[in-house]
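Student: build me a model:
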Amino acid sequence: MFPSFSYEMPTRVEFGRGVALRTGEEVGRIGGTRVLLISDEGVRRAGLLDRVTESLDHASVPWDLFLDVEPNPKDRNVHAAAAAVSKSGADCLVAVGGGSPIDCAKAVAIVAAAGGKVREYEGRFKTSVLPLPIIAVPTTAGTASELTFGSVITDTAAKFKFTVKSPLLAPKVALADPEMTATMPKNLTAFTGMDALTHAIEAYTCRAATPFSDAPAIVAMELIGKYLRRAWKDGSDMEAREGMLLGSLLAGVAFSHSDVAAVHCLAEALGALYDAPHGACNSIALPAVMEFSMDACVDRYARVAACLGLSFSTPREGAEKAVEEVKRMAIDLELPSLSVFGIKEEDFDEIAAKSEANSSNPDNPKILTKADYVGILKKLTSA
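Tutor: Down below sits the predicted model:
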């Protein structure tokens, strides 16, 4: 029996070295006349904005710049950027960066167009107002926010991460330029790369998986398994950077048409409470959650092992090797333990309760209780 599912891919992806230099041209193609460029200080300091602004200037597209995007973008960032849209008269957004600037831009796109507060659009928003069009230029190979439908924003008062989700929020164009990822330091390469691997593994093994999500997830795992260590070891290895960006994109297609699972439930709770980087939390939690979930999806975990280049004789052996390989990757990439973020034991119950309440928890191969999450937190902070 094959599951019922729907598939939609609104974003046009342009992949290849140098495509970021076509930003100005692409603004014209989607009908934009004035741009608000949304990014952050880290991207600016890395010199990555220059290629985009030079392209806008070359195409005679006027632009204004908004850089006040924090990691785990906050509701205050969205509201400030929406005010900047109104002040500038921009009719198009260009988001340059990792998941934070791009997620922020998606939320800005609807708030600037329809008004109100961003939390009002939590879930699948219902509005007759179309969001502003977005062109996304990723500078990391991890979140795939440049082609996904959701925007994850932190409610600063409630210390809670919520999602605004609709195909209407997907960027019109993703300019996926591997050269824009080449300046990532080793720790960011590790965190974002393992984040992409988490997307692929969870999309493939969760209960919401479909044939249309399986196919990109499988290729994503193959690419990430082949290239992540290489990209981490030598950031100038452009074949590895290309492979990782492509793997990240495919993992994004996969989880957009499936779901994520318990790793993300835990990471989102930690990010909301401690403002810990999402990719880092995912990468650190992945091996422990896989170990917990393995018995519920042995055959699928064995396929994960095969995608990662491992040989085995039985599905059980393959599943165990998949878990061990992800543990080994975490060690090889020098990932820290969760304790580096100052996680307090007295907060375990709150973190676990928020994780259990996450809408993706029921899609984990083995549904976790609050007590299960507490057990995983103890393991992760004692490592």
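
Student: going by C-alpha atoms from here, please, whenever you check contacts or count neighbours.
Tutor: Noted.

Student: ok, now which ones touch the spatially closest residue to residue 181 that is not a sequence neighbour?
Tutor: Distances taken as CA to CA, 6 or more residues apart in numbering put residue 139 closest to residue 181, at 4.7 Å, once the chain neighbours are dropped. Contact analysis of residue 139 by CA atoms under 8 Å, 6 or more residues apart in numbering lists 43, 48, 96-98, 180-181, 184.

Student: out of those residues, who's nearest residue 343?
Tutor: Closest approach between the contacts of residue 139 and residue 343, by CA to CA: residue 98, at 24.2 Å.

Student: how about the strands of this protein, start to end?
Tutor: Ranges of strands in the chain, per DSSP state E, are 12-15, 35-38, 63-66, 92-97, 123-124, 134-138, 150-155, 160-165, 173-176.

Student: quick one more, to check against the first:
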Amino acid sequence: MTSTIALPRLLRIGAGASRELASVLQSLGLSRPFIVTDAYLQESGRADGLVQGLEASGLTAAVFSHTVPDPTVRSVDAALEAFRQGDHDCIIGFGGGSPIDTAKAVAVLAVHGGPMSQYKAPHAQDLPGVPIIAIPTTAGTGSEVTRFTIITDESNDEKMLCAGLAYLPVAALVDYELTLTKPKRLTADTGIDALTHAIEAYVSKKANPFSSTFALAAMRAIAPNLRRVFANPDDRPAREAMMLGATQAGIAFSNSSVALVHGMSRPIGAHFHVPHGLSNAMLLPAITAFSAPVALPLYADCARAMGVAREEEGDQASVARLIDELRQLNADLQVPGPRAYGIEETRWNSLLPLMAEQALASGSPGNNPIVPTSDQIQTLYRQAWAA
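Tutor: Down below sits the predicted model:
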């Protein structure tokens, strides 16, 4: 059986990689970029820094800075309209997952048109759109190396998973120095997001030797450094390891899949506007405990890669350590559960059937070691509430 592997044509990784944007564009034969970013990166001057670097090389760029967290159909349409007002030959996603995901959606719609809803899974959009260059500023989503984007349909509060080679950037500039000013909450949430990517990619039914190698490498990079960057944002070696680990985790799940955690996480974000990494963190311990009994060797490998179990320990003991570690990690990183986050219990419970339906419809739970029923998903949501 063969595995299909897809990667950006070009990766530049390391301190200062983002300053090489002009030379990367020129090497790809591109010269008229449209930069998609957010208000913070615009107001802080970081987007202007990109533009100035391009201008110094004789390139000009337009900037769209009105992306929103968890991008919506409306916000994507606004970016698409701005893109169409110029003559651009590529799109640069500069920021966290939201600007990069917005850039990906615009790249497809600019060429192929239609409403975003026609591209949601199980549709696979492999025919290319506008070339995408990704410059991540968070160590979390891995969107710079994935063939996915997530867009929220405001009409029904659905987070739509859109997949295909059209969403895969042609180049990614992975510069950990861009993460040095990230606040603690964002550091924690994006870090757990990356760890979840790695774990789910490894235990997924679609895992393969290539993706599993990157998943284990990501766990080895993230696990010993996540608490370090949370406690000391200026810890450069830890920041570098987290950025590399997030990219490795992105490569892993883009070439296998995510699973039940992500399937259940998206409805929480859509209905309650919980940041994606945080909703993953709320679910990860309970879903790991649910899934592990049918895949003990795989989850035990995760425990060993993360350094919470010794190589000689048995699988059962290793998995018990893994579940304990995930619970303790949430405590150490001050992850609130749904109740502590402020979600109203009656509304949470009333939406459980719909959230379970949306989770299953995304397809991600089908990749889990054990595929849950709607009732089991609702039980897991209740467990997350009580945690």
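
Student: how about the residue nearest to residue 181 of the first structure, what's its partner in the second structure?
Tutor: Matched by TM-score structural alignment, residue 139 of the first structure corresponds to residue 137 in the second structure.

Student: what does residue 368 of the first structure give?
Tutor: Structural alignment (TM-score structural alignment) places residue 368 of the first structure against residue 372 in the second structure.

Student: corresponding residue for residue 284 of the first structure in the second structure?
Tutor: Using TM-score structural alignment, residue 284 of the first structure lines up with residue 282 in the second structure.

Student: measure the closest residue in space to the match of residue 368 of the first structure that isn't next to it in sequence to residue 197 of the second structure for me?
Tutor: Excluding its sequence neighbours, the residue lying closest to residue 372 of the second structure (CA to CA, 6+ apart) is residue 365, at 7.1 Å. Look at residue 365 of the second structure and residue 197 of the second structure: by CA to CA, to the nearest Å, they are 14 Å apart.

Student: before we move on, what about residue 170 of the second structure?
Tutor: Taken as CA to CA, the span from residue 170 of the second structure to residue 197 of the second structure is 21 Å.

Student: between those two, who's got more neighbours?
Tutor: When residue 170 of the second structure and residue 197 are compared for neighbours, residue 197 comes out ahead with 31 against 20, by other CA atoms under 10 Å.

Student: what lines up with that one in the first structure?
Tutor: Aligned counterpart of residue 197 of the second structure in the first structure: residue 199 (TM-score structural alignment).

Student: which non-adjacent residue is nearest its match?
Tutor: residue 251 (5.6 Å).

Student: list the contacts of that neighbour.
Tutor: 144, 196-197, 199-200, 203, 216-217, 220-221.

Student: does residue 143 of the second structure touch residue 99 like I think?
Tutor: No. Using CA atoms under 8 Å, residue 143 of the second structure is not in contact with residue 99, being 9.8 Å away.

Student: could I get the contacts of residue 251 of the first structure in JSON lines, plus columns for distance to residue 78 of the first structure?
Tutor: Listed next are the contacts of residue 251 of the first structure as JSON lines, based on distance: CA to CA, whole Å:
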{"residue": "144", "distance to residue 78 of the first structure": "19"}
{"residue": "196", "distance to residue 78 of the first structure": "25"}
{"residue": "197", "distance to residue 78 of the first structure": "28"}
{"residue": "199", "distance to residue 78 of the first structure": "25"}
{"residue": "200", "distance to residue 78 of the first structure": "28"}
{"residue": "203", "distance to residue 78 of the first structure": "28"}
{"residue": "216", "distance to residue 78 of the first structure": "31"}
{"residue": "217", "distance to residue 78 of the first structure": "31"}
{"residue": "220", "distance to residue 78 of the first structure": "31"}
{"residue": "221", "distance to residue 78 of the first structure": "33"}
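
Student: out of those residues, which one sits closest to residue 329 of the first structure?
Tutor: Of those, the one sitting nearest to residue 329 of the first structure (CA to CA) turns out to be residue 197, at 10.7 Å.

Student: report how many residues lie close to the closest one.
Tutor: 30.

Student: one more: residue 379 of the first structure?
Tutor: Using other CA under 10 Å, residue 379 of the first structure has 14 other residues around it.

Student: how far away is the aligned partner of it in the second structure from residue 286 of the second structure?
Tutor: For residue 379 of the first structure, the aligned residue in the second structure is residue 383 (criterion: TM-score structural alignment). Residue 383 of the second structure is 7 Å from residue 286 of the second structure, where distance means CA to CA.

Student: the aligned partner of residue 83 of the second structure in the first structure and residue 368 of the first structure, how far apart?
Tutor: When the first structure is aligned by TM-score structural alignment, residue 83 of the second structure is paired with residue 85. Separation of residue 85 of the first structure from residue 368 of the first structure (CA to CA): 42 Å.

Student: quick one: which of these two has more around it?
Tutor: residue 85 (27 against 21).

Student: who touches the more buried one in this structure?
Tutor: Residue 85 of the first structure neighbours (CA under 8 Å, 6+ apart): 36, 91, 112.

Student: which of those residues sits closest to residue 188 of the first structure?
Tutor: Of all the contacts of residue 85 of the first structure, residue 188 of the first structure sits closest to residue 36, with 26.3 Å by CA to CA.

Student: alignment lookup: the closest one to the second structure.
Tutor: Aligned by TM-score structural alignment, residue 36 of the first structure pairs with residue 34 of the second structure.

Student: just give the number of residues close to that match.
Tutor: For residue 34 of the second structure, using other CA under 10 Å, the count is 25.

Student: what's near enough to touch the residue most central in space within the second structure?
Tutor: Taking CA atoms, centre = their mean, the centroid of the second structure lies closest to residue 141, which sits 2.3 Å from it. If you count contacts by CA under 8 Å, 6+ apart, residue 141 of the second structure has them with 96-97, 190, 193-194, 246, 250.

Student: residue 359 of the first structure: neighbour count?
Tutor: Neighbour count for residue 359 of the first structure, taken as other CA under 10 Å: 14.

Student: I'd like the distance between it and residue 375 of the first structure.
Tutor: Look at residue 359 of the first structure and residue 375 of the first structure: by CA to CA, they are 20 Å apart.

Student: do residue 74 of the first structure as well
Tutor: 29 Å.

Student: neighbour count winner among those two?
Tutor: Set residue 74 of the first structure next to residue 375 and count neighbours by other CA under 10 Å: residue 74 wins out with 22 against 13.

Student: give the aligned equivalent of residue 173 of the first structure in the second structure.
Tutor: Alignment note (TM-score structural alignment): residue 173 of the first structure maps to residue 171 of the second structure.
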